[in-house]
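Q: Give me the fold of what follows.
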Amino acid sequence: SISGSLKKSVQEITRTILRVKYMEAHTQSLHRLPPHVQQKFVRLKGRDKLPELLQLLKERPSSGGAVLIFCNSASTVNWLGYILDDHRIKHLRLQGQMSAAARAGIFASFQKSDVSVLVCTDLASRGLDTSSVQLVVNYDFPDTLQDYLHRAGRVGRVGSKAPGAVVSFVTHRWDVDLVRKIETAARKRTGLPGMDSINKPSPNAG
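A: Okay, here's the model as predicted:
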């Protein structure tokens, strides 16, 4: 019937409008840096990254919350883990070469705060409840602005006791351009350049 078809059309249009509004409302802040989280960039040579990290870990107060240390590869996660073992710094490791069951166990252990330091790849930058995290260290600077944003989003979350901080080690010339863009976005409280289209609905969304 005409009334039935009209009713169906109205329902479809309403669903489309609601879906678009929902996505827009939730994506406006997705490509912005959290304003309450401190962003710190440390320019250093590659050989100085390890001493800098060890100093950061040893100087932090015992009540300083959890720490996420991001590396760009599984091999760096493993290597760094051996070094932390040598320095008797209790930690967990999380990287993509582990089985799904092993990763799930590490996620659970970290979220229960059994261990407060997690050395990881970008696997941990998405989907991990990190309300206890107060420090993110980019041991390896991320390859993209999007990766940086996801890592930075692990601190200062709802339920966190402190706003948190992100400390990034910058060692390569090609990282400096990304750093400038991040610093400008943080200072101006604007979205990161090139991120505006991420997750936004397409014009043909139906």
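Q: going forward, measure contacts between C-alpha atoms and count neighbours the same way
A: Noted.
Q: So which residues of this protein form helices?
A: Shown for the chain, the helices assigned by DSSP state H span residues 2-27, 49-59, 74-86, 100-111, 145-152, 173-188.
Q: Out of the ones you listed, which is the most enclosed?
A: A comparison of the helices of the chain by mean neighbour count, using mean count of other C-alpha atoms under 10 Å, puts helix 145-152 on top with a mean of 20.
Q: Measure how it sits relative to helix 173-188, angle-wise.
A: Here helix 145-152 runs at 60 degrees with respect to helix 173-188, directions being taken by axes from the mean of the first three to the mean of the last three C-alpha atoms, to 10 degrees.
Q: residues in contact with the residue most central in space within the chain?
A: The residue lying closest to the centre of the chain (C-alpha atoms, centre = their mean) is R151, at 1.7 Å. Each residue near R151 by C-alpha atoms under 8 Å, 6 or more residues apart in numbering is listed here: 70, 122, 125, 136.
Q: mind listing what the second one touches?
A: In this case it means D122. D122 makes contact with 70-72, 147, 151, according to C-alpha under 8 Å, 6+ apart.
Q: Adding distance to A165 as columns, could you present those in CSV?
A: Converted to CSV, these look like this (distance: C-alpha to C-alpha, whole Å):
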residue, distance to A165
F70, 14
C71, 17
N72, 19
D147, 16
R151, 11
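Q: Out of the residues you listed, which comes closest to L6?
A: Taking C-alpha to C-alpha as the measure, L6 lies nearest D147 of the contacts of D122, at 45.1 Å.
Q: Not counting its neighbours along the chain, what's nearest that closest one?
A: Leaving out its chain neighbours, the residue that sits closest to D147 by C-alpha to C-alpha, 6 or more residues apart in numbering is D122, at 7.5 Å.
Q: The structure of the following sequence is requested for comparison with the preceding one:
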Amino acid sequence: MAAEEEKTMTFKSLGLCDQLVEAVDELQWKSPTPIQLQVIPHALQGKDLIAIAQTGSGKTGAFALPILQALLDSSQAFFALVLSPTRELAIQIAEQFDALGSVFGAKSVVLVGQVDMVQQSHILAKRPHIIVATPGRLLDHLSRTKGFSLGTLKYLADRLLDDEFKQDMDKIPNVIPRAGERRTYLFSATMTKKVKKVERAGLRNPVKIEVASKYSTVDTLKQLMLFKPAKNKDCYLVYILTEKFQCTTMVFTRTCDTTSFLALMLQNLGIRAIPLYGRMNQSKRLGALNMFKAGKYNVLVCTDVSCRGLDIPSVDMVINYNIPQDPKNYIHRVGRTARAGRSGVAISLVNQYEQEFYFRIESHIDKKLPEFPAQDEEVLQFEEGVREATRLAATKMKESGGKKRRSGGDNDEQDIEAILSHKDGRKFGKSKNFKKR
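A: Okay, here's the model as predicted:
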């Protein structure tokens, strides 16, 4: 489709019905995104799809709108299944289905772990139209919830395509209608062309749509790096957050313990930080996410549980405190900012243990990232405050049963006892350059 033609296309011209055009107007979606422009016409024609698009490009709308239009013609229970890699993304997808389908009463249910199965079973008993689920909890209900079956399913949308879900995903084709009896949509920001994955989903002559290169980031994202020793990483993190104190920021770590520890350390320095990681129960995870969205906290310290698909429009900056080993996770992480045409910044803190991971990322995105301009003498003025904040955080983690933290790389994980041994008796928070939030 030519660029000029794309500019003139509307949701109505793509073939969507008046009810859905009204729904997108209420959501203030002014015009279709490139992935929506290419996907929706094929989907409305009943084609199976494999689609690659950048993060923040409108993939959920691209498959939700055709599914809802088909639902209008056949108001059937358990009409569509959407598979999600995380609980938070599942909830977000369901919210979008509810918003788009509210004009004609479309109902959805979210099936994820850490939520009472009996409560979910009661909602399933009301026979909703759309099921949004993580694979494990879906299989739990299929085996344990009386009367629940996907034998009449018409649409499957898969947001997974990751080897970590392979065991569960291999079971799902056995409990849904065969290819040809359902439509299947596969969507990803980083999908690789692995034949087994396509065969697993049972696609029939799928239309392949790619509006981004295999490992692509958006042009409105400014990507930077900072190479410093692991022992100084916390100081540089605090320096960046202080220099960019007006930003809403997501800080990505590798482990749950690091996430907890950094959030405590930053809180001790007066930074409004809150943790989000997989070991938290679902109510606490949603609570943390909602408080971050509402602006009560402006720094979300998180593991990769938050890097897949979450749409938080206000995120200005992403910091990679730990460099991900898989370049695809880098794409997903930095995709939390600069979404839907907005600008954003991503800064990667690289230490001596992480160079190999970082070079993999540069190779895959085909970019050499410029260095973040940090004044070393200014950074080191935070050292005293950070050291004391670290000691206090370690003490609190020890009191609450925490065992370990990771201070910047694969090879430098330390016991809390070791951290506590680094007392120096100085007063906390005396750095004259520290800017309070």
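Q: before we move on, back to that, most neighbours of all the contacts of R151 of the first structure, which one?
A: When neighbours are counted by other C-alpha atoms under 10 Å, F70 leads the contacts of R151 of the first structure with 26 neighbours.
Q: how about that one, what's its match in the second structure?
A: Matched by TM-score structural alignment, F70 of the first structure corresponds to F252 in the second structure.
Q: There's contact between its match and I319 in this structure, I believe.
A: Yes - assessed by C-alpha atoms under 8 Å, F252 of the second structure is found in contact with I319 at 6.2 Å.
Q: L100 of the second structure is in contact with D25, isn't it?
A: No - using C-alpha under 8 Å, L100 of the second structure makes no contact with D25, being 9.8 Å away.
Q: Who has more neighbours out of those two?
A: Shown here are L100 of the second structure and D25; by other C-alpha under 10 Å, L100 has more neighbours (25 against 14).
Q: Identify the residue range in the second structure corresponding to stretch 41-53 of the first structure.
A: The alignment of stretch 41-53 of the first structure onto the second structure (TM-score structural alignment) covers residues 225-237.
Q: Span of that stretch from start to end?
A: Its start and end residues considered, stretch 225-237 of the second structure measures 12 Å (C-alpha to C-alpha, to the nearest Å).
Q: Please say which position in the second structure I106 of the first structure maps to.
A: With TM-score structural alignment defining the correspondence, I106 of the first structure maps onto A288 in the second structure.
Q: any idea how far M317 of the second structure is from that match?
A: For A288 of the second structure, the distance to M317 of the second structure - C-alpha to C-alpha - is 18 Å.
Q: any chance of the helices of the first structure in CSV, plus distance to L94 of the first structure?
A: Compiled in CSV, the helices of the first structure are given as follows (distance: least, C-alpha to C-alpha, whole Å):
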stretch, distance to L94 of the first structure
helix 2-27, 28
helix 49-59, 18
helix 74-86, 8
helix 100-111, 6
helix 145-152, 14
helix 173-188, 24
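Q: ok, so of the contacts of R151 of the first structure, who is nearest I2 of the first structure?
A: Nearest to I2 of the first structure among the contacts of R151 of the first structure is S125, at 50.4 Å by C-alpha to C-alpha.
Q: Find the residue closest to the closest one in space, skipping its chain neighbours.
A: Excluding the flanking residues, the one nearest S125 of the first structure by C-alpha to C-alpha, 6+ apart is R151, at 5.0 Å.
Q: just P142 of the first structure next, same as before
A: Distances taken as C-alpha to C-alpha, 6+ apart place Y148 nearest to P142 of the first structure, at 5.8 Å, with adjacent residues excluded.
Q: Please name the residues that touch the alignment partner in the second structure of that neighbour.
A: If you follow Y148 of the first structure across to the second structure using TM-score structural alignment, you land on Y330. By C-alpha under 8 Å, 6+ apart, the contact set of Y330 of the second structure is 323-324, 361.
Q: next one: T255 of the second structure
A: The neighbourhood of T255 of the second structure, defined by C-alpha under 8 Å, 6+ apart, consists of 303, 406.
Q: ok, now E199 of the second structure?
A: Counting by C-alpha under 8 Å, 6+ apart, E199 of the second structure touches no other residue.
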